[in-house]
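>>> all I have is the shape, not the residue letters:
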């Protein structure tokens, strides 16, 4: 979620258009539900729930690992190491700047010796 973005504005359709959109939404939901049932008739609801739960756990682990990796990267970049609330994009930009700076320092030192 982008907290810096302005809040989204809700479009208020006239009641006739709203009713049409809602009925179309119901039809689309029914079609997608029917397709889901047809694609795996042997799969029970509990199996689908288990798959969804497993997927959710794996996704949560992936997000947590990504978060920890950003923290580790942030802690290596002097300009943002002390900022616990540094946004990911800032961490990436400052990391890029830091690597470029280190490469320039390395080239300069190699030229001096």
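Okay, I see it. Please read these numbers as outputs of a predicted model, since none were measured by experiment. Residues are numbered from 1 along each chain as shown.
>>> C-alpha only now, for contacts and for neighbours.
OK.
>>> next, the buried residues of stretch 98-105.
Across stretch 98-105, burial judged by 16 or more other C-alpha atoms under 10 Å covers residue 98.
>>> name the helix or strand for residue 25, please.
In the assignment (DSSP states H and E), residue 25 maps to helix 15-39.
>>> and here's the other structure:
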């Protein structure tokens, strides 16, 4: 199971979120491809990738001198499950609020 606080802390940084989104969109990529167009140095990208790996959001595969990264589907599924559960709570709360707001104010005074 993913450590959700660490997961969300890792995703709170816009660079790390962008890296993860690129991996989700493009699939497995070498480190060099992730640093292209990022606007930051390769060592900085490496630090961000380390944090994403430690949070369990990405995996690393080593082939010779190359490192390849990919999104971890299990971690993404756990995030999805967490948000789905909280979405149900908030939708129910908002439905109850809509019902309350739709009541006639004069009826409310009689209660």
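Cool, got the structure. Small disclaimer: the values here were computed from a predicted structure and weren't measured.
>>> overlay them and tell me the TM-score.
Overlay of the two chains. TM-score (TM-score structural alignment, normalised by the length of the second structure): 0.30; 47 aligned residues with a C-alpha RMSD of 3.5 Å.
>>> still on that earlier bit, between the helix or strand just after the helix holding residue 25 of the first structure and helix 15-39, how big is the angle?
As assigned by DSSP H and E, the chain's next helix or strand after helix 15-39 of the first structure is helix 45-76. Angle of helix 45-76 of the first structure versus helix 15-39, following axes from the mean of the first three to the mean of the last three C-alpha atoms, to 10 degrees, is 100 degrees.
>>> any idea how far helix 45-76 of the first structure is from the chain center?
11 Å (C-alpha atoms, centre = their mean, to the nearest Å).
>>> next helix or strand past that helix?
Following helix 45-76 of the first structure toward the C-terminus (DSSP H and E): helix 88-112.
>>> which helix or strand contains residue 16 of the second structure?
Going by DSSP H and E, residue 16 of the second structure is in helix 14-26.
>>> name the helices or strands packed onto that helix?
Here helix 14-26 of the second structure touches helix 4-11, helix 42-54, strand 66-71, going by 3 or more C-alpha pairs under 8 Å, 6 or more residues apart in numbering; DSSP states H and E.
>>> got the ones you listed as CSV, with mean neighbour count columns?
CSV is the format used below for those (neighbours: other C-alpha atoms under 10 Å):
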stretch, mean neighbour count
helix 4-11, 16
helix 42-54, 17
strand 66-71, 18
